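**Q** Sequence and computational prediction follow.
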Amino acid sequence: MFIVPESDELQRVARSLGFELAGHEVATYQRLVADGLEVLDDFMNLRLQEPPPPAADVRRGVPYRPDAAEDPLNAWVRKCSFGGDAAGALAGRTVSFKDTIVVAGIPSTLGSHGVDHLMPDFDSTVARRVLEAGATVVGTNAVVGGFGEVSDARRPKNPHDPTRLAGGTSSGGAVAAAAGEVDIAFGGDQGGSVRIPAAWSGAIGLKPTFGLVSHFGVVSDNDPTVDHVGPIARSVEDIAAALDVVAGYDGLDPRQGRHIPDAVDTSSTLADGVDGLTIGLLDEAFLDADPEVAAVVRSAAVVLRAAGAKIVDVSVPEHLAVTPAYAALTLDGSHAVGRAGISALGETYYPPSLAAALGRSWRMEVERYPERRLQRLLGELSARVFEGRLYARAQNVRPTFVAAYDRALVDVDVLLMPTCLTTAPVFRERPRFPANLQPAGGDGEGDGDRAMGLPGLRNTLQFNYTGHPALTIPCGRSQGLPVGMQLVGRYLEEAVLLRAGYAFQHSVRFDELIAVEAAG
């Protein structure tokens, strides 16, 4: 049942939209709005046949919140155990999901303080395909990032040094994978949130080509054109197996064009080696990197040369110019998503409960966090000042940056660079707003999100913007902390990246390289 807005409420809404209603107009608009709302209300009450949600068995036991003794690294939101068929590509492997990836029967917060115990009644495409492949689902992982205040007691802790940051929003999964608590953890990557925590926590992480993995049933409050879903694991073999299972067109995600294949097979070519491949060290990506981090990554390139690859230097000046375009795109895009409240749903089925939860989340976070209010104000003022031109330009210049990397990838098969400019920074409790928005210190340490914005995102957000596939793999240590090497390739050539990663993994004492020596 709709409620006709009172005249003063109508005036408030009008002012929020940038115009005033003259006194003599209010009654007329009130009547017309009431007529319009009545039509919409009639539609909501029509008995129409709707397609059912994708089938899912919600009888999956009782997921529970682990206590501190069971989860000393704060990696988990819920634990459970179901699935585990004897046959299938992922049989015998355990899998977990970022708490923004919908799994029927597992209560979800969608990574937001504004959502309390949403109980999904359908599986995301990623979860469905993982279960069909015989994996055992063991839980959902903690989400950290955005503007949610995170205390030292609640944040996922870096398994190599609990005083250090674990990375971006998918850090719970990266921590669980790096610590050996799960074989494969799926995360979301809108600016580096799979690759940064994997690099800082000492795991392997893959951001696939844009659209290769369906985003149906995965929640994001960012612009949909930077949304990616990818696996985190301790071996390239597990990454390849996970990708082979979840990749492919599903008809439910508008991010996927019909150029996306129905399936991929990267596992069968892992052992083909790097002989004959040309790998380019991206000059611009090493600028401002910690000298020890840069040296470790360059040493990893020497390992690949010894394995048969040709190593050359390559320059893409545009690499350093992507950030403003990405920022413009995601500011306007995330603002539009927040207002619509239907991020990351689908093309053929829009789950009403999830849509409503997203709307509540956006409103409650704006009420709770000054930082969210600032983001909302910036987004709204940007929309009014630029009238859509900012977003349009950010989209229209995108092919320029795509072409810059594509030109480099004509002469080389893979671009190689540090995933992050530093190792994991020391965690510091956030100061209160607005001091928490000040840039981090020059040493790359400071508040989590701001620190990530400097040494973390500098080499990762480019490939969310362009859509190129990117793999991070641990390649050494600096002062005892993991260093990640990022490999970037041509569209839909994940198999080449995984071949290079596999060659490196099997050319070094990889188990020693990723061993967790400090935890809890």
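**A** Yep, that arrived.

**Q** Every contact and neighbour count from this point should use C-alpha atoms.
**A** Fine.

**Q** secondary structure class for residue 145?
**A** Here residue 145 is recorded as coil under DSSP: H, G, I helix; E, B strand; the rest coil.

**Q** Can you show me the strands along the stretch 401-520 of the chain?
**A** 414-418, 470-478, 481-488 (DSSP state E, counting those that start in this stretch).

**Q** quick one: the strands in the chain?
**A** In the chain, the segments counted as strands under DSSP state E are 76-83, 94-98, 136-141, 184-188, 204-207, 229-233, 278-282, 310-314, 414-418, 470-478, 481-488.

**Q** what does the fourth one rub up against?
**A** Around strand 184-188, the neighbours that count as contacts under CA atoms under 8 Å, 6 or more residues apart in numbering are 93-98, 100-101, 169-170, 173-174, 176-177, 193-194, 227-234, 238-239, 242.

**Q** quick one: that strand to strand 136-141, angle?
**A** 40 degrees (axes from the mean of the first three to the mean of the last three CA atoms, to 10 degrees).

**Q** any idea how far strand 184-188 is from the chain center?
**A** Counting by CA atoms, centre = their mean, to the nearest Å, strand 184-188 is centred 9 Å from the centre of its parent chain.

**Q** Pretty sure residue 208 sits against residue 470.
**A** Yes. Contact criterion CA atoms under 8 Å: residue 208 and residue 470 qualify, at 6.5 Å.

**Q** residues shared between the contacts of the two?
**A** Counting by CA under 8 Å, 6+ apart, the residues touching both residue 208 and residue 470 are residue 494.

**Q** number of nearby residues for residue 309?
**A** A count of nearby residues for residue 309, using other CA atoms under 10 Å, gives 20.

**Q** Same question for residue 422.
**A** Residue 422: 29 surrounding residues under other CA under 10 Å.

**Q** Likewise for residue 117?
**A** Residue 117 has 11 neighbouring residues, counting by other CA under 10 Å.

**Q** who's in contact with it?
**A** By CA under 8 Å, 6+ apart, residue 117 lies in contact with 107-109.

**Q** this is the comparison structure:
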Amino acid sequence: MATEYNAFITEETIEGDEDGPLAGTTVAVKDNISTEGIRTTCGSEMLADYVPPYSATVVDRLTDAGATVVGKTNMDEFGMGTTTETSAFGPTRNPADPDRVPGGSSGGSAAAVAAGEADVALGSDTGGSVRCPAAFCGVVGIKPTYGLVSRYGLVAYANSLEQIGPIASTVEEAAEALSVIAGPDPNDGTTRDPTSVDGGGDGDADAGADGGIDYAAAADGDVDGLTVGVPTELFEGADERVVETVEDAIADLEAQGAETTETSLPSVEHAVQAYYVIATSEASSNLARFDGVRYGHRADSDENWNESFAETREAFGSEVKRRILLGTYALSAGYHDEYYAKAQDAREWVRQDFEEAFADVDVIASPTMPVLPFELGESLDDPLRMYLADANTTPANLANLPAISVPAGEADGLPVGLQLVGPKFDEETVIRAASAVEDR
């Protein structure tokens, strides 16, 4: 496997069925997605030896479709990071340049695909964690509409924001994987993820093998008559080399028959702030379960329960501790209305801005990441810089919209991603537009 890049935490195989739309396809699974009998660490010492008794719905659907799981991929601890450097199992390196980060938090998944160690990978995207590493590694990453893919078996970071999504070398391969994992999840009459729904789609794509939508059929590159909105707010402050590369890709869409128009999303100026208040607040609640009582790491302490609990939680890394503290503070008495409630108001503002924009355009285009891949270690001492790098990806999570990152080209030999965001459950349009970028 990709030991050169430290893309995998665990290398074990789950064989898929002999028949199915993904027969012969190898899949790498982010290590916060449960796999029965194979440890699921979330990149943390807290779960270094945890072995789930069940598999996530997405894993079962992939193996039922014929895919073979080849390992669990490295990630920022509990999904908290933009570089895959906060993992307790060491940083992942970018196959495009091993001295640079692969992005995060699904950096191991993107690196595995970019290095040719898996055909497809699964990541989870809370604020850009599928799209960021896809952009940095020069591959394709899809963040589905919230609810399109079951989160059953995903170790939660921020429930209201995160979605599981596929990473692949091409738009069509990523879309084919999405067709397999998408769809509501009650199974056998039991509701395993009550937030999961039938996306419906725009009706243009054919039905898939299981009666769902065949998203791969939308990857036909036909953008004639498509209207692409270009928001100035998501270009301002970005690296000039990134902007130039993305503008060239948008110009190619115009050459293929798409129409571009300037649009405005004034609320995105506050998206990063709102995102980190909401995400850390949910994280502080979700991670409270790691107390050493039921599963995971337990400190060997002869002290009282409070001391034992505190020593157990020392297994968290510094970034996870930082976000737990931030979230606990935002939810504390006297500060809930000042921070969390205002962040939710900002989230609604973001949602309304997108809704208004989609009254006039079909998709919204921007750089996926406003910067080129960081050098290893460059952002660890400056967390704020890492947080601000999420400026273009977090709005889609706040508004629960589908988004894709597709390679737009290179700048100084490093990959640059173009992000396309669409209306809720209109994955087909963003896939169609992305395939045109890919085919240019």
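**A** Arrived safely. Computed from a predicted model, the values in this text were never measured in an experiment.

**Q** Do you know the score for how well these two fit?
**A** Overlay of the two chains. TM-score (TM-score structural alignment, normalised by the length of the second structure): 0.86; 412 aligned residues with a CA RMSD of 2.8 Å.

**Q** about what we covered before: and the strands of the first structure, which is most packed in?
**A** strand 204-207 (a mean of 33; mean count of other CA atoms under 10 Å).

**Q** Distance from that one to the middle of the chain?
**A** The chain centre lies 11 Å from the centre of strand 204-207 of the first structure; the measure is CA atoms, centre = their mean.

**Q** same thing with stretch 368-382 of the first structure?
**A** Distance of stretch 368-382 of the first structure from the chain centroid (CA atoms, centre = their mean) equals 21 Å.

**Q** Between the strands of the first structure, which one is closest to residue 321 of the first structure.
**A** Residue 321 of the first structure lies closest to strand 278-282 among these, at 14.3 Å (CA to CA).

**Q** so that closest one corresponds to what in the second structure?
**A** Counting by TM-score structural alignment, strand 278-282 of the first structure lines up with residues 227-231 of the second structure.

**Q** The matching stretch vs the first structure, average offset?
**A** Taken over the aligned residues, the distance from stretch 227-231 of the second structure to the first structure averages 1.0 Å (mean CA distance after the TM-score superposition for the first structure).

**Q** which residues are in contact with that stretch?
**A** Under the contact criterion CA under 8 Å, 6+ apart, stretch 227-231 of the second structure has outside partners 258-265, 357, 360-366.

**Q** Among those residues, which one lies nearest to residue 328 of the second structure?
**A** Using CA to CA, residue 265 is the member of the contacts of stretch 227-231 of the second structure that lies nearest residue 328 of the second structure, at 29.9 Å.

**Q** any idea how far the aligned partner of that closest one in the first structure lies from residue 282 of the first structure?
**A** In the first structure, the residue paired with residue 265 of the second structure is residue 316, using TM-score structural alignment. Residue 316 of the first structure sits 7 Å away from residue 282 of the first structure when distances are taken as CA to CA, to the nearest Å.

**Q** wait, isn't residue 127 of the first structure in contact with residue 103?
**A** Yes. With contact defined as CA under 8 Å, residue 127 of the first structure counts as touching residue 103 (6.2 Å).

**Q** And residue 83 of the first structure, how far from residue 90 of the first structure?
**A** Using CA to CA, we find residue 83 of the first structure at a distance of 11 Å from residue 90 of the first structure.

**Q** Would you mind listing the residues touching both of those two?
**A** Residues touching both residue 83 of the first structure and residue 90 by CA under 8 Å, 6+ apart: 134-135.

**Q** one step back: may I ask which two of the contacts of stretch 227-231 of the second structure are separated the most?
**A** 258 and 265 (20.7 Å).

**Q** rewinding a little: for residue 212 of the first structure, find the nearest of the strands of the stretch 401-520 of the first structure.
**A** Nearest of the strands of the stretch 401-520 of the first structure to residue 212 of the first structure, taken as CA to CA: strand 470-478 at 12.6 Å.

**Q** matching residues in the second structure for the closest one?
**A** Aligning strand 470-478 of the first structure against the second structure (TM-score structural alignment) gives residues 403-411.

**Q** what does that stretch contact?
**A** For stretch 403-411 of the second structure, contacts defined as CA under 8 Å, 6+ apart pick out 131-132, 134-135, 138-145, 171, 241-242, 245-246, 249, 368, 396, 415-422, 427, 430-431, 434, 437-438.

**Q** dump the residue contacts of the residue nearest the centre of the second structure.
**A** Nearest to the mean C-alpha position of the second structure, counting by CA atoms, centre = their mean, stands residue 125 at 2.2 Å. For residue 125 of the second structure, the contact set (CA under 8 Å, 6+ apart) comprises 106, 131, 143, 161-165.

**Q** Show me what it aligns to in the first structure.
**A** Checking TM-score structural alignment: residue 125 of the second structure goes with residue 189.

**Q** same question, residue 176 of the second structure
**A** Match for residue 176 of the second structure (TM-score structural alignment): residue 241.

**Q** what about that match, how many residues close to it?
**A** Using other CA under 10 Å, residue 241 of the first structure has 19 neighbouring residues.

**Q** what's the nearest residue to it if we skip its chain neighbours?
**A** Nearest residue to residue 241 of the first structure, sequence neighbours excluded (CA to CA, 6 or more residues apart in numbering): residue 267, at 6.2 Å.

**Q** Aligned against the second structure, show me the partner of that neighbour.
**A** Counting by TM-score structural alignment, residue 267 of the first structure lines up with residue 216 in the second structure.

**Q** residues contacting that match?
**A** The contact partners of residue 216 of the second structure, taken as CA under 8 Å, 6+ apart, are 171-176, 179.
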